[in-house]
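S.K.: Coordinates only, no sequence provided:
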């Protein structure tokens, strides 16, 4: 491939708004071009990389008996109504009507379509288990597209779906996919951190995310320093240390104008750990507008994903003062003390309150707080659990290791879906005794474009990406220094020789200064660069440089083919 014939254009400066290294270098190197917010055109060099990533994934999916299919991007709304996600999912699901006024959606994921496929194929237990996968476009109308290919609205994903008779069979196959994912990421040069995660809109019983640890990540991971625990912060658990105390009598104290935890603890000279924080949300629960009161220790933050999952609601919003007051609760001085739970009021107590004693809490009266509030004696609720966010410095769930938070980018996920989709969509088979049974499902995803961006995040320097050999757009970058006939002739002979040996060659034959060509070579990140110039050629030599190295070496021209074969182990 000659650069003069390539559809590629590099940029000297980082585009406005690009902050992540992957976003900067994929734009500057001409791999992608932004068409709209969260929508990118993939240019030829980027497409070569994506195709090679797909080859890696396809090989590993076939290795675990996956069968490739292709499911539609546009789908009838009835499928999503059957699963319940047509109304459960918000505006990120693009809904439209076709020319016959039939309601349709652009799929953001394909559980409904694959379950529909399975219920028309599956009839007998003898057909189980099986797994199908695809590389298909998705559209998700993200409210905040950011970071280039890290969070986009239109993207290609490898999504796989497995169907099983028993939980044990799903467990065994889940582990096979887990291992296959480890091989995929190893082949593209990434060592992921694997964490337990929220199942989100996918539903199901268990999920793991494969994360690239990076300071530019959009997610926070909670890791034990001894390696014994790892989870996405959204669902991470932690040990709450408590000191047993005898309950003391409740004491009402004046706290004029003091509303925040910081102000109240300072005014009353108590540690924030001895205060009760109340966070108030509104949501729709049991088909009615509901106030949710969450009580937790004053030094903790509410974990909204945990609360949503517990209540099985798709959204939570900060409650408005008028709505709060309608329950006899005073904003700034709120507590569950003296508040009766109703069908439209749910009181949740974090374990830090349920297991602690003698907290300072609001008195539900302007300008007053209560000392020595205790769960069970002073208020009760059946809704006790883990509703707080784990942060650095907390202890692991077993209390033995310190936790710390790091940032990461999700590069893959696996879910145990259970029967959420197969049951709601009437997918069934007959077992040995002729009884109808519901298959148990698993789901496995990798965003192909996001993985390309993650590779750049993981492997780059100040000048551009350093592509791993298995997914590099080209094997060798041949640079002609000058337009002298002998230089051009030598380059053309090398290109022909390397092509014949099975190497993919990028030949920079442009009439440009060496500095321009070398800067572009860094942006294109090909593992091996060979530069041919008049001076070195006169000595029968060329410049040999590995992209990961800072300096080049001068080697005999006649040795380059053997060097390439040795480098790529051909």
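M.R.: Perfect, I can see it now. Since this is a predicted model, take the numbers as computed values, not measurements.
S.K.: rest of the way, CA atoms for contacts and neighbours
M.R.: Noted.
S.K.: Okay, buried residues for the host helix or strand of residue 177 please.
M.R.: Assigned by DSSP states H and E, residue 177 belongs to helix 167-187. Of the residues in helix 167-187, 170, 173, 174, 177, 178, 180, 181, 182, 183, 184, 185, 187 count as buried by neighbour count, 16 or more other Cα atoms under 10 Å.
S.K.: Give me the residues contacting that helix.
M.R.: Contacts of helix 167-187 with the rest of the structure, by Cα atoms under 8 Å, 6 or more residues apart in numbering, involve 56-57, 60-61, 64, 129, 162-164, 191-192, 412, 414, 416, 440-442, 444, 470.
S.K.: and here's the other structure:
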């Protein structure tokens, strides 16, 4: 292809609302154009990247035995009402009405529609297993769309759904998809990790996220450098400390801490390590009556070490804490007789359930609030000063240096961007929508399901976050908008340069190389700057001087300098550098 036939629109400056590198560079490189909040046009340069991502995904999904279909963007509300998600999903689900006042939604995902297809079409065990997938536009009405394609409202996603006759079959289908995802992300040429993820309310351990490694990633990825263990922060287990709890060594003392309401401030005031302090978090759970009104409220006190952070997913799995909320100030004052900042488990006004994190459960001589403004207690010990906790559980986020749950070393943490997720659903949707098949005995059984997603339009943004420099994007070969760009200098003035450039272009194109010839007549500096910004991996420069010397210049986007290559060998040289 020639540049004069294509659509190239680069900018020197990024728009003021572009916050992250991928948003800035995709806009400057003319890959996306903002239409509204979280809504973008995919310009020709960006669409080429998206189509390459789609092609790899489609090839591997087909290879894994999945069958492609397309489901509507606009879906009847009735299907979503069957599963309860029409009401439960909240404002992210865009609800609309047609001229007849019938309710519809703009799909954020398609579990309901695909389950409706399955319950109509898959009637016998002989038709299972099946896996249907689509590459389709989705919409989620994000409260605060930002970061360009990283968190937009309209996006393209590949979503697949497997249907099996039993749990064993569903697990086998899951493994097929997990393997396919690894092939997909290997082909993209990006550095990524497949990490164990929390399965939410459905339960089970079959859930993995695929995270592109990037320093700017929103997600924390926990892994063990000396083993294969990897999990997201929600899933990573903080092991109980080894050894018994030490015996008390200090007396309980009520200590003045004027104006010091945080563990960090108290530790600094007392000249003690932050690890000696214990923070108090007050939660509540409500029991509803048949009318949906609150019949009873249970207040809980969670105790974590001062330098640790609560993991809400883990807390939600503690028996009795499902559906918890943070307690109100009024509830806190009625139970503790004190405002937040100086709370602790001693001297309560009303009983609460106490849950200690595993680390706190083995601490001695610790520091906590005294339930009195401007005072804390030092030298607190279990059994002597406060009753043993009602429950001990893993309540916290892991930190670097914690023991790996597999016993193979210590944990490290890096940042990542989630671009894929494989998930075992079980019968959540098939039961809600009565999607059954007849088994060998003619008895109806609920289908076992799995779902598998890849953020098609998010992935290019993640690739840029991982790989860029001060000049622009650095694409891997597999998903670059063009693999090779030929930059002739003075093509409009030199018949020799023009002939050499067109000959090289035609030779590479005939070999199946995705090559572009820049015939715009731009000055060398402007031409090079454009292609470095756009991030084409391989560049060949042809000039009169070089042709007279019998040499052309090749430079990979990551190279700091060009390599001179004999003109007669440049085609083979470039082909040898391409990543197949």
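M.R.: Received the coordinates, thanks. This is a predicted model, so every value here is computed, not measured.
S.K.: Pull up the aligned stretch in structure 2 for whichever helix or strand comes after the helix holding residue 177 of structure 1.
M.R.: Moving toward the C-terminus from helix 167-187 of structure 1, the next helix or strand (DSSP H and E) is strand 193-196. Residues 193-196 of structure 2 are where strand 193-196 of structure 1 lands when matched by TM-score structural alignment.
S.K.: Not counting stretch 25-42 of structure 1 itself, show me its contacts.
M.R.: Outside stretch 25-42 of structure 1, the residues that touch it by Cα under 8 Å, 6+ apart are 8-15, 43-47, 142, 145-146, 148-149, 151-154, 453, 456, 464-465, 520, 523-524.
S.K.: Give the aligned range of that stretch in structure 2.
M.R.: Aligned using TM-score structural alignment, stretch 25-42 of structure 1 spans residues 25-42 in structure 2.
S.K.: List the buried residues of the matching stretch.
M.R.: By neighbour count, with 16+ other Cα under 10 Å as the criterion, the buried positions of stretch 25-42 of structure 2 are 25-33, 38-40, 42.
S.K.: again with stretch 485-502 of structure 2
M.R.: When burial is assessed from 16+ other Cα under 10 Å, stretch 485-502 of structure 2 yields the following buried residues: 485-491, 496-498, 500-502.
S.K.: again with stretch 76-87 of structure 1
M.R.: Residues of stretch 76-87 of structure 1 classed as buried: 76, 77, 79, 80, 83, 85, 86 (neighbour count, 16+ other Cα under 10 Å).
S.K.: Tabulate the residues you listed (a markdown table), appending secondary structure.
M.R.: Formatted as a markdown table, the buried residues of stretch 76-87 of structure 1 follow (DSSP: H, G, I helix; E, B strand; the rest coil):
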| residue | secondary structure |
| --- | --- |
| 76 | strand |
| 77 | helix |
| 79 | helix |
| 80 | helix |
| 83 | helix |
| 85 | helix |
| 86 | helix |
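S.K.: would you turn those into a markdown table with distance to residue 243 of structure 1?
M.R.: Putting the buried residues of stretch 76-87 of structure 1 into a markdown table (distance: Cα to Cα, whole Å) gives the following:
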| residue | distance to residue 243 of structure 1 |
| --- | --- |
| 76 | 57 |
| 77 | 54 |
| 79 | 53 |
| 80 | 50 |
| 83 | 47 |
| 85 | 45 |
| 86 | 48 |
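S.K.: Closest to residue 380 of structure 1 out of the residues you listed?
M.R.: Among the buried residues of stretch 76-87 of structure 1, residue 85 lies closest to residue 380 of structure 1 (Cα to Cα), at 34.3 Å.
S.K.: and the gap between the closest one and residue 120 of structure 1?
M.R.: When distance is defined by Cα to Cα, to the nearest Å, residue 85 of structure 1 is 21 Å away from residue 120 of structure 1.
S.K.: picking that back up, what's the PyMOL syntax to select whichever of the contacts of stretch 25-42 of structure 1 are buried?
M.R.: Selecting only the buried entries of the contacts of stretch 25-42 of structure 1 in PyMOL, with 16+ other Cα under 10 Å as the criterion:
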select buried, resi 10+43+44+45+46+47+142+145+146+148+149+151+152+153+154+453+456+464+465+520+523+524
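S.K.: which residues touch residue 308 of structure 2?
M.R.: By Cα under 8 Å, 6+ apart, the contact set of residue 308 of structure 2 is 396, 397.
S.K.: and it, what helix or strand is that in?
M.R.: When elements are assigned from DSSP H and E, residue 308 of structure 2 belongs to no helix and no strand.
S.K.: and what of residue 503 of structure 2?
M.R.: Short version: residue 503 of structure 2 belongs to helix 495-510, going by DSSP H and E.
S.K.: What residues in structure 1 pair up with the lengthiest strand in structure 2?
M.R.: Of all the segments assigned as strand in structure 2 under DSSP state E, the longest by residue count is strand 412-426. Mapped onto structure 1 using TM-score structural alignment, strand 412-426 of structure 2 covers residues 404-418.
S.K.: Tell me who's in contact with residue 198 of structure 1.
M.R.: 206, 207, 232, 234, 235, 305.
S.K.: could those residues go into a markdown table alongside distance to residue 432 of structure 1?
M.R.: A markdown table is the format used below for the contacts of residue 198 of structure 1 (distance: Cα to Cα, whole Å):
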| residue | distance to residue 432 of structure 1 |
| --- | --- |
| 206 | 28 |
| 207 | 31 |
| 232 | 41 |
| 234 | 42 |
| 235 | 39 |
| 305 | 41 |
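S.K.: Which of these fall in helices?
M.R.: Using DSSP state H, residue 305 are the members of the contacts of residue 198 of structure 1 that sit in helices.
S.K.: Please check the contacts of residue 198 of structure 1 and keep the buried ones.
M.R.: Buried by 16+ other Cα under 10 Å: 207, 232, 234, 235, 305, out of the contacts of residue 198 of structure 1.
S.K.: from the residues you listed, which single one is nearest residue 216 of structure 1?
M.R.: residue 232 (15.7 Å).
S.K.: So what does that closest one match up with in structure 2?
M.R.: Across the two structures, residue 232 of structure 1 finds its equivalent in residue 232 of structure 2, going by TM-score structural alignment.
S.K.: ok, back up a step: filter the buried residues of stretch 25-42 of structure 2 down to the ones in helices?
M.R.: Among the buried residues of stretch 25-42 of structure 2, the subset assigned to helices under DSSP H consists of 25, 26, 27, 28.
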